[in-house]
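predicted model and sequence follow; I will ask about them next.
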Amino acid sequence: MPAAGVGRRALVDRIVAVAQRLRQDDVVMSVLHSAPKLAMVYIAERLGTSQQILLDAVAGEIKLAQEEGSVRDGDPRQLAAMCLLITQSTIQSGQIVAPILDADALADELAHCLNGYLKP
């Protein structure tokens, strides 16, 4: 998913859009549901290649947003790691709160969380 500009709003919008796509991806959701042991390796034990790529991309965007002034100070990689944890949790567990938060509400709340975490 290409970046749509620099700054916290563009970064959060991009993260939320990726999360929505992953929640709708048949392969990703199939692994979470039918191969939980495999999924747990990448949830609780180690970062996979895709996660490393996402961390690097988000850290780079966070650094640019810090320079622009819309993201708080802090180590960009650490902030990116926390964004990954928040977003992964939303992807993994969204279905258990579906009666409370439909897909649109879940996306809105994820955006609210990430904006609050990253704002100066």
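That came in fine, so what should we check first?

only C-alpha atoms for contact and neighbour calcs from this point on.
Will do.

how close does Leu64 get to Val58?
Look at Leu64 and Val58: by Cα to Cα, to the nearest Å, they are 10 Å apart.

compare these two and say which is more crowded by neighbours.
Neighbour totals were compared for Leu64 and Val58, and Val58 leads with 23 against 17 (other Cα atoms under 10 Å).

quickly find the element holding the closest residue to the more buried one other than its chain neighbours.
Once flanking residues are discounted, Val58 sits nearest to Ala80: 5.6 Å by Cα to Cα, 6 or more residues apart in numbering. For Ala80, the host element (DSSP states H and E) is helix 76-93.

another one to put next to it:
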Amino acid sequence: MTSLRHNAAEEPASPRDGYLDAARDCILDLGWRRTTLTEVARRAGVSRMTIYRTWSDMRQLLADLMTREWTEVVLATEAEDDPSRPPVERLVDKLVRTVLVLRGNELFVRIVELDPELVLPYLFDRRGRSQELILGLVEQALRTAQASGDVRPGDPAAMARGLVLCAHGFVLSAHTMIDDDVTESALEQEMRVVLTRALQP
């Protein structure tokens, strides 16, 4: 699955977006290790110094690229929300759809396949900006649903973090649990059951 905003007909929203688009293309074509700021500048059609004035190294650029990519996934899922559905069903559906879109995202797949160490800091050392966004959205949804009695009592901040930790496993490790005995769709259904029962009063 391609990025939700990137296709051949779409123009970058700003020069910075154009530079990030060029970096994204580089990583998809070459992988992280072979991508340099010089190559990003070449593909973006600008001088090397133009890129260096924005990012001092590739790790800073990658952090901004991943934040933009994952934030788009999350916000697109939010935009598809149907407020007429029950709160728990809505929240579980958004979490599951976010997991599935991330697992199919071509940049995410490329990074995990070639350079999985790039995601390790966000699993072992610190939360990233897109993770903070997800936590904030989930926590607010939980507070609203608790106020209406649709979600069990509890600390919404801790509950949000528990849900996101659960989702991490389905994003990063689901493929290790799919085989002739358990299909991807069966695993997706189990994820829905786990998340739903974690929220029900």
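Thanks, I have it. A quick note: this is a predicted structure, and the numbers were derived from the prediction, not measured.

just give me the residue right at the centre of structure 1.
Thr87 (3.4 Å; Cα atoms, centre = their mean).

that residue -> structure 2?
Using TM-score structural alignment, the partner of Thr87 of structure 1 in structure 2 is Ala167.

packing partners of whichever helix in structure 2 runs longest?
The longest helix of structure 2 (DSSP state H) is helix 58-79. When contacts are defined as 3 or more Cα pairs under 8 Å, 6 or more residues apart in numbering; DSSP states H and E, helix 58-79 of structure 2 packs onto helix 15-30, helix 87-104, helix 129-147.

closest one to Ala174 of structure 2 among these?
Ala174 of structure 2 lies closest, by Cα to Cα, to one member of the helices and strands packed on helix 58-79 of structure 2: helix 87-104, at 9.0 Å.

and the closest one, which stretch of structure 1?
Going by TM-score structural alignment: helix 87-104 of structure 2 matches residues 7-24.

gap between that stretch and the chain center?
7 Å (Cα atoms, centre = their mean, to the nearest Å).

in it, what's buried?
Neighbour-count burial for stretch 7-24 of structure 1 flags 7-9, 11-16, 19-20, 22-23 (criterion: 16 or more other Cα atoms under 10 Å).

excluding chain neighbours, give the residue nearest to Arg103 of structure 2 in space.
The nearest residue in space to Arg103 of structure 2 (Cα to Cα, 6+ apart) is Val171, at 5.7 Å.

neighbours of the nearest residue to Val99 of structure 2 once chain neighbours are set aside, how many?
Counting by Cα to Cα, 6+ apart, Val99 of structure 2 lies nearest to Val171, which is 5.5 Å off, once chain neighbours are set aside. By other Cα under 10 Å, the residues close to Val171 of structure 2 number 17.

show me what Ser34 of structure 1 aligns to in structure 2.
By TM-score structural alignment, Ser34 of structure 1 lines up with Leu114.

to clarify, my last question referred to Ser70 of structure 1.
Ser70 of structure 1 maps onto Asp150 in structure 2, by TM-score structural alignment.

what distance do you get for that match to Asp81 of structure 2?
Taken as Cα to Cα, the span from Asp150 of structure 2 to Asp81 of structure 2 is 17 Å.

neighbour-wise, which of these two wins?
Asp150 (16 against 13).

give me the three-state assignment for the more buried one.
Look at Asp150 of structure 2: counting by DSSP: H, G, I helix; E, B strand; the rest coil, its state is coil.

for it, what are its contacts?
Taking Cα atoms under 8 Å, 6 or more residues apart in numbering as the criterion, Asp150 of structure 2 is in contact with Pro87, Val88, Gln200, Pro201.

what about the last one, how many residues nearby?
Pro201 of structure 2 is flanked by 10 other residues according to other Cα under 10 Å.

what sits closest to it if chain neighbours are left out?
According to Cα to Cα, 6+ apart, the nearest residue to Pro201 of structure 2 is Arg152 (3.8 Å).
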